[in-house]
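In: next comes the sequence, and after it the predicted model I'd like to discuss.
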Amino acid sequence: MTRPDAARRPILIDADELAARLAEHPERRGARTVVLDVRWSLQQPDGRDAHRAGHIPGAVYVDLDTELADHARQGEGRHPLPGEAALTRAMRRWGLHDGDTAVVVDDLANQSAARAWWLLRYAGFDDVRMLDGGLAAWVAAGHPLETGDVVPEPGDATAHYGSMPVAGIDEAAAIAAEGVLLDARAGERYRGEVEPVDPEAGHIPGAISAPTAANVGADGRFLAPDALRTRFAELGAVPGARVGAYCGSGVTGAHEVAALALAGIDAVLYPGSWSQWSRTDRPVATGAEPGGAERGAAGPSEAEPAPGPDGAES
């Protein structure tokens, strides 16, 4: 069952508060703050080397491609959601216990960390937050980094899915037709001018372009709630509306859901996103308008083009 208040819990934490928490309860199970390093991008999906070179003290590396996705699931896009058992194993490897606070961090203005935020919320983990401004904010605040690997004692947390709303491909189509479906990718991908990863360029007919880059300021921090409310209201997404979000493969779409939650707007994530839609016979729209010029999709494709230059996009 979905808990409607799931996205109303605290979403962000700043660097100074995180540092204070880490100093206050470093070892107490069920009351600790556990930092998860979710560095990932299209250009460099494996962030282990970056993690080893410098991370928040005690932060555990999280592999987005293998721990926050299950590539054995066919036909569900490039980053299918992992099953409950798989995520439970990962959560325990990260050292999470029920009652802990999980803080997720990256170096992409939370565009990859948001995947962990959303998935842990979906799994019923009570307190998970994004470090506002990411690793850059931690360094800018004068806090130290450590190097090397972090191997925590195993935790005992368990994933129980259903605490955040999720949409399949049919519901995504319905939201696009009857509600507000936001496309979190860069505008040129939405318009169909380029497509560096998936087999067909364009967007879901009826979807509205809402790039995640506009959710944050130049410092990588989320805009203030009032500014986010204004941004989304201009796109038709207001409290009480039927709102959904998608991206390339369900990664940065989670960032859109988080920004909407900060604005007081409940939204459903379509995890399959464009990577699933573009591999079916569903219609495809191009151009700047939601309806655009429709054409039939290219259909399933076995080959995936190499990632493009925009590392922040999924």
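Out: That came through, no problem. The structure displayed is predicted, hence computed values, not measured ones.
In: please count neighbours and contacts with C-alpha atoms only from this point.
Out: Fine.
In: now the strands for the protein?
Out: 12-13, 33-37, 60-61, 101-105, 128-131, 180-183, 208-209, 243-246, 268-269, 283-286, 293-296 (DSSP state E).
In: the stretch 201-314 of the chain: helices as residue ranges?
Out: 225-234, 252-262, 273-277 (DSSP state H, counting those that start in this stretch).
In: same question for the stretch 51-200 of the chain.
Out: Under DSSP H, counting those that start in this stretch, the stretch 51-200 of the chain gives helices at 64-67, 84-93, 113-122, 134-140, 169-178, 187-191.
In: looking at those helices, which is closest to residue 273?
Out: Closest to residue 273 of the helices of the stretch 51-200 of the chain is helix 169-178 (Cα to Cα; 8.0 Å).
In: contacts for that closest one, please.
Out: For helix 169-178, the external contacting residues (Cα atoms under 8 Å, 6 or more residues apart in numbering) are 181, 204-207, 242-244, 270, 272-273, 277.
In: and stretch 179-187, by the same measure?
Out: 172, 175, 190, 203, 206-213, 236-237, 241-248, 252-253, 256, 313-314.
In: put this beside the first:
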Amino acid sequence: MAARPDARPAAHPDSRVDAAATDARTVVLDVRWTLAQPDGSGAYRAGHIPGAVYVDLDTELADHDVVGAGRHPLPSESTLTAAMRRWGLRDGDTVVVVDDLGNQSAARAWWLLRYAGFADVRLLDGALGAWRAAGHPLDTDDVVPEPGDATARYGGMPVLDIDQAAALPGHGVLLDVRAAERYRGEVEPVDPRAGHIPGARSAPTATTLDADGRFLPAEVLRAQYAELGAVPGADVATYCGSGVTGAHAVAALAIAGVDAALFPGSWSQWSNDASRPAATGGEPG
């Protein structure tokens, strides 16, 4: 079962989950979610990797009581700690996160767990489709693990606030990973204003995946990002609509060998602030 990436700069992005070799438990988290169907519990119960625990992205990977921080504000350390313990996580576990969307929703859990201090978190490359294609079985039971004892300690991944996101294009690279037509401001199906953060570059999530939902090879991703100025050593950050697929882009950049920060509030925070300008049209410059 190949899984990528673990996002440690020195680690090979195609490392494999091997609990026997690492003497660590491997816990699988199922993060089924889409914008149209945010409750993925039904899909989970229809078939999931044996032993996988369902994670509710909207209620466990976000805190909607936070005002003014976008559609998926980051949960507090205490909120995520409670969720991790419900999932049965213990400090030191190897964690594999999976969805049925090319890792576009699972990446939120990957990023948050890394941000919370977990050292070994993986994305199942190709997501659930790869599991099915390999002929592995699915279960339909609702997995309820013994409570864990893990504790969230934030600071393991870089983040930007809204002012830092505004300033970044002046000295680095800010990547907007929404669909290109949303970046250009031609459509806006969710948020109150169309367009993008001035100076941001367009790097749609779809361009990082192949037809089977697997990440493109590292060298291909590296070349794509280099065209946008996102190269090793540059100040790079990503954003999306609400901080979900922006985390997926951080993972893709890690595979390419580029460290990147996340602007969690993303366009949903920016577009709700009338004092922030919205750019439209093509690439800056």
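Out: All right, it came through fine. Source: prediction; values computed, not measured.
In: out of the helices of the stretch 51-200 of structure 1, which gets nearest to residue 76 of structure 1?
Out: helix 169-178 (9.1 Å).
In: so who does residue 225 of structure 2 touch?
Out: So residue 225 of structure 2 contacts 231, 253 (Cα under 8 Å, 6+ apart).
In: any idea what it aligns with in structure 1?
Out: Aligned counterpart of residue 225 of structure 2 in structure 1: residue 232 (TM-score structural alignment).
In: cool, residue 238 of structure 2 as well?
Out: Aligning on TM-score structural alignment places residue 238 of structure 2 opposite residue 245 in structure 1.
In: report the separation between that match and residue 275 of structure 1.
Out: With the distance defined as Cα to Cα, to the nearest Å, residue 245 of structure 1 ends up 14 Å from residue 275 of structure 1.
In: pick out whichever of the two has more residues nearby.
Out: residue 245 (31 against 26; other Cα atoms under 10 Å).
In: who are the contact partners of the more buried one?
Out: Applying Cα under 8 Å, 6+ apart, the residues near residue 245 of structure 1 are 181-184, 253-254, 256-257, 267-270.
In: please identify which of those is nearest to residue 293 of structure 1.
Out: Nearest member of the contacts of residue 245 of structure 1 to residue 293 of structure 1, counting by Cα to Cα, is residue 183, at 16.5 Å.
In: could you find the closest non-adjacent residue to that closest one?
Out: Spatial nearest neighbour of residue 183 of structure 1, excluding adjacent residues (Cα to Cα, 6 or more residues apart in numbering): residue 209 at 4.9 Å.
In: the alignment partner in structure 2 of that neighbour: neighbouring residues, count only.
Out: Residue 209 of structure 1 maps onto residue 202 of structure 2 when the alignment is built from TM-score structural alignment. The local packing of residue 202 of structure 2 (other Cα under 10 Å) involves 22 other residues.
In: check residue 53 of structure 1 too.
Out: Residue 53 of structure 1 has 12 neighbours, counted by other Cα under 10 Å.
In: residues touching it, list them.
Out: 146-148.
In: ok, now which ones touch the match of residue 209 of structure 1?
Out: 175-178, 180, 183, 283.
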